[in-house]
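**Q** Structure, please.
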Amino acid sequence: MSSRDRSENERFHGFADRSTRPLTRLAYLLCGDQHLANDLVQNCLIRLYQAWPKVADKDTADAYARKVLLRCWLNERRRPWRRAEARDGEVPDRPAPETDIARGVHLKEVFRDALAQLPPRQRAAVVLRYWAQHSVTETAAILRCSEGNVKSQSARGLAALRTALSTMNALEELRS
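**A** Next comes the predicted model:
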């Protein structure tokens, strides 16, 4: 192995070490399943490794990795065996409402559930715009759509998220 190849490998491994956690958080927000998020990040890093010599600007590798991760997630959503899988199991235990830590965990769980109810394109637009804090232009480039489409998907996604959260809140009040 030449010294150039070794330095490229070292740069990729450094990048992978540095970006695995943020990519995993993003993948989890997209899919809502920790195991699938880990698989998506692994697939993303494999694809990125294959394209690493072609990545001209190593400074934009983070944005490129997020784009590859999004593509991996969208490809995963298109697989027919994923559509047939039902994930409707109930979680038997709920956190105790009297503690601040349990309340924070419960709110995260409620938010993840609401986010999981969004259609894939709306979820991607909301996560990229408001969690990853990409501009409309950057989000449009990542999703390969127009800026107007990003704006409408984001607006619809936020509206659906508000509706889902208010519905979940109303159900929680009924249970109490």
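
**Q** Going by C-alpha atoms from here, please, whenever you check contacts or count neighbours.
**A** Fine.

**Q** For the chain, which segments count as helices?
**A** Using DSSP state H, the helices of the chain run over 3-31, 34-51, 61-78, 80-84, 100-116, 120-126, 136-143, 147-175.

**Q** Please find the angle between the direction vectors of the fifth one and helix 3-31.
**A** In this case it means helix 100-116. When axes from the mean of the first three to the mean of the last three Cα atoms, to 10 degrees is applied, the directions of helix 100-116 and helix 3-31 differ by 90 degrees.

**Q** Centre of this protein to the edge, which residue is at the far end?
**A** Within the chain, Ser2 marks the point farthest from the mean C-alpha position, 36.6 Å out by Cα atoms, centre = their mean.

**Q** That one and Gln50: what is the separation?
**A** Relative to Gln50, Ser2 is positioned 17 Å away (criterion: Cα to Cα, to the nearest Å).

**Q** and for comparison, fold this next one:
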Amino acid sequence: MQLGRHKRDVDEFEAFVVASQTSLRRTAYLMCGDWSVASDHGQEALIKVYRHWPRLRHLDAVQAYARRTVVNTVIDAQRRRSSTELPVAEVLDIGGRAVRDHSGATADRDLLNQCLAELPARQRACVVLRYYEDLPIAEVADILGIGEGTVKSSTSRGIAALRTIWADASGDALSLSGRSE
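**A** Sure thing, here's the model as predicted:
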């Protein structure tokens, strides 16, 4: 009997992974700005979700737990990052030729990701979850384990900082939700 229950849990988890891994990876990418690192964070978050899978009962609760786990995983990794580790603009292969990074579809998207990376972790998480994931304030507060007022103020400060960083980098005003802000 226990074996059948375990098999059902594994099947349900596999279905959850298929349905949610793209969204979790995208959230991690928006938090860290690197697709390969985002994949690692997404996988680490899914491992953590799997460990708690038998206790998670409702699909909404699982998705919220997974989203919170991926955000916390990215923030924790940024805290642990070695002071000797330095990001580089381009990677050279063994032959000395530059290997182009094709992860960004447009220059604006790359610039926005660079601007997001300059925000403090909490502000970046609030902006990503509110504007990109389009989550309500209460759900963002629950995911991050903070109050709704803190979500509002962190999002407001993050957007204000993002506008300034964007304007300095591009010379243009930042447009949110299809309208000029």
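
**Q** And the TM-score between these chains?
**A** After superposition, the two chains reach a TM-score (TM-score structural alignment, normalised by the length of the first structure) of 0.84; 163 aligned residues with a Cα RMSD of 2.4 Å.

**Q** before we move on, the earlier item: between the helices of the first structure, which one is closest to Pro92 of the first structure.
**A** Comparing the helices of the first structure against Pro92 of the first structure with Cα to Cα, the closest turns out to be helix 100-116 (13.4 Å).

**Q** Check the offset of the closest one from the chain's centre.
**A** Taking Cα atoms, centre = their mean, to the nearest Å, the mean C-alpha location of helix 100-116 of the first structure is offset from the chain mean by 16 Å.

**Q** Please list the residues outside that helix that contact it.
**A** Taking Cα atoms under 8 Å, 6 or more residues apart in numbering as the criterion, the residues outside helix 100-116 of the first structure that touch it are 29-32, 94-97, 123, 161, 164-165, 168.

**Q** Next, the mean deviation of stretch 148-164 of the first structure compared to the second structure.
**A** Superposed on the second structure, stretch 148-164 of the first structure shows a mean distance of 0.7 Å to its aligned residues (mean Cα distance after the TM-score superposition for the first structure).

**Q** Can you point out the buried residues in that stretch?
**A** 149-151, 153-154, 156-158, 160-161, 164 (16 or more other Cα atoms under 10 Å).

**Q** quick one: contacts for Arg66 of the first structure?
**A** For Arg66 of the first structure, the contact set (Cα under 8 Å, 6+ apart) comprises Leu23.

**Q** cool, and Pro53 of the first structure?
**A** With contacts defined as Cα under 8 Å, 6+ apart, Pro53 of the first structure is in contact with Glu8.

**Q** how close does it sit to Arg94 of the first structure?
**A** Distance of Pro53 of the first structure to Arg94 of the first structure, computed by Cα to Cα: 48 Å.

**Q** go on, Gly104 of the first structure?
**A** The separation that Gly104 of the first structure has from Arg94 of the first structure, given Cα to Cα, amounts to 12 Å.
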